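# need the 3D shape of this:
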Amino acid sequence: MDYFVGALKKYADFTGRARRKEYWMFILIYMIIQVVFAVLGLDVISMLVGLGLLIPSLSIGARRLHDTGRSGWWQLIYLVPLIGVIVMIVFLVQDSHDENDYGVNPKSGVPA
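Predicted coordinates for the structure are as follows:
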């Protein structure tokens, strides 16, 4: 839950880097919330939560891409049907690069 709250605290921070665990834990909790609302039949609330978490999702996605050495603009590839999702999953599961244009490696223990 700390990863989800941490991502919400940095909701509009498109700079820096996010580790794989931070990104995937955010996505996991986000999906659990959406499934719970869908099972309960709260479609309107589910849509509002999805809309409210759009900017934090884009933000943490950009920071995750920064960690792999790519620009956050790569998220636009989601607009390409099927191929875009596959390419983004490959990008998002890659390991962190050492120091790059977006800061030092978060695994090194030095804050970015």
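
# when you work out contacts or count neighbours from here on, use the C-alpha atoms and nothing else.
Fine.

# tell me the contacts of residue 43?
Residues in contact with residue 43 (Cα atoms under 8 Å, 6 or more residues apart in numbering) are residue 37.

# one more, so I can put them side by side:
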Amino acid sequence: MNWRTPMRSYLNAIRKYATFSGRASRTEYWLFALFYFIFGAVAVFLDALLFDAVGEDPGPLTILFVIAHILPGFAVLSRRLHDTDHSAWWMLLYLTGIGIFILLIFALIRGTEGPNRYGVDPHGEGSVMPAAAHGHPQGGGGADIVAELERLSSLKERGAISEDEYAAMKARALGTGNPA
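Down below sits the predicted model:
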């Protein structure tokens, strides 16, 4: 794995900065957290270097960095909770202090396999359901595939799945295996 793959997960979380629906894999969530920590440390270092901001008062770069990441952080945590089949309302546990540990456990556990009430599996496992699961009769042929492709296109447009996830699921729906 090269550096682009982890960075892509971070940028995907930033692109979905206000998307509170859908699901986020553990990888997406934890790579967002890792890059948040790294870039935050760089902001603190630059504040110390450029603005002599050391100690209790954060510098202007750190403040801007934190403000810019509040919404994406809540959004990716919301989607991570959805992946474990929990409502985003669980984020209110932050207010209790001890709830932070519960949210940490939710962020660490494996998400539900296949689709759940919040969307398709971000790993793609079981995300393309057979036509019968969508209420289509078996043997419908092309109509089932067209309906599945329309569903996948809608998920991509809503931001519930990424471009790469869309390509993989489309290839599976078409029966071509792995996308080229």
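
# buried set for the longest helix belonging to the second structure?
Looking across the second structure with DSSP state H, the single longest helix is helix 26-51. By 16 or more other Cα atoms under 10 Å, the buried positions in helix 26-51 of the second structure come out as 26-33, 35-36, 40, 43-48.

# what of stretch 50-63 of the first structure?
The neighbour-count check on stretch 50-63 of the first structure (16+ other Cα under 10 Å) flags 50, 55, 56, 57, 58, 59, 60, 61, 62, 63 as buried.

# Provide the aligned range in the second structure for that stretch.
Stretch 50-63 of the first structure corresponds to residues 66-79 in the second structure, going by TM-score structural alignment.

# out of everything not next to it in sequence, what's closest to residue 71 of the first structure?
Distances taken as Cα to Cα, 6 or more residues apart in numbering put residue 65 closest to residue 71 of the first structure, at 6.2 Å, once the chain neighbours are dropped.

# in which helix or strand does the one you found reside?
In the assignment (DSSP states H and E), residue 65 of the first structure maps to helix 54-67.

# now the angle from that helix to helix 20-39?
Here helix 54-67 of the first structure runs at an angle of 150 degrees relative to helix 20-39 (axes from the mean of the first three to the mean of the last three Cα atoms, to 10 degrees).

# tell me which helix or strand comes right after helix 54-67 of the first structure.
helix 83-93.

# hang on, the earlier thing: ok, the residue nearest to residue 71 of the first structure touching residue 94?
No. If you go by Cα atoms under 8 Å, residue 65 of the first structure and residue 94 don't touch, sitting 9.3 Å apart.

# look at these two and report which has more neighbours.
Remark: of residue 65 of the first structure and residue 94, residue 65 carries more neighbours, 28 against 13, as counted by other Cα atoms under 10 Å.

# okay, now the spatially closest residue to residue 66 of the first structure that is not a sequence neighbour: neighbour count?
Excluding the flanking residues, the one nearest residue 66 of the first structure by Cα to Cα, 6+ apart is residue 17, at 5.5 Å. The number of residues packed around residue 17 of the first structure, counting by other Cα under 10 Å, is 26.
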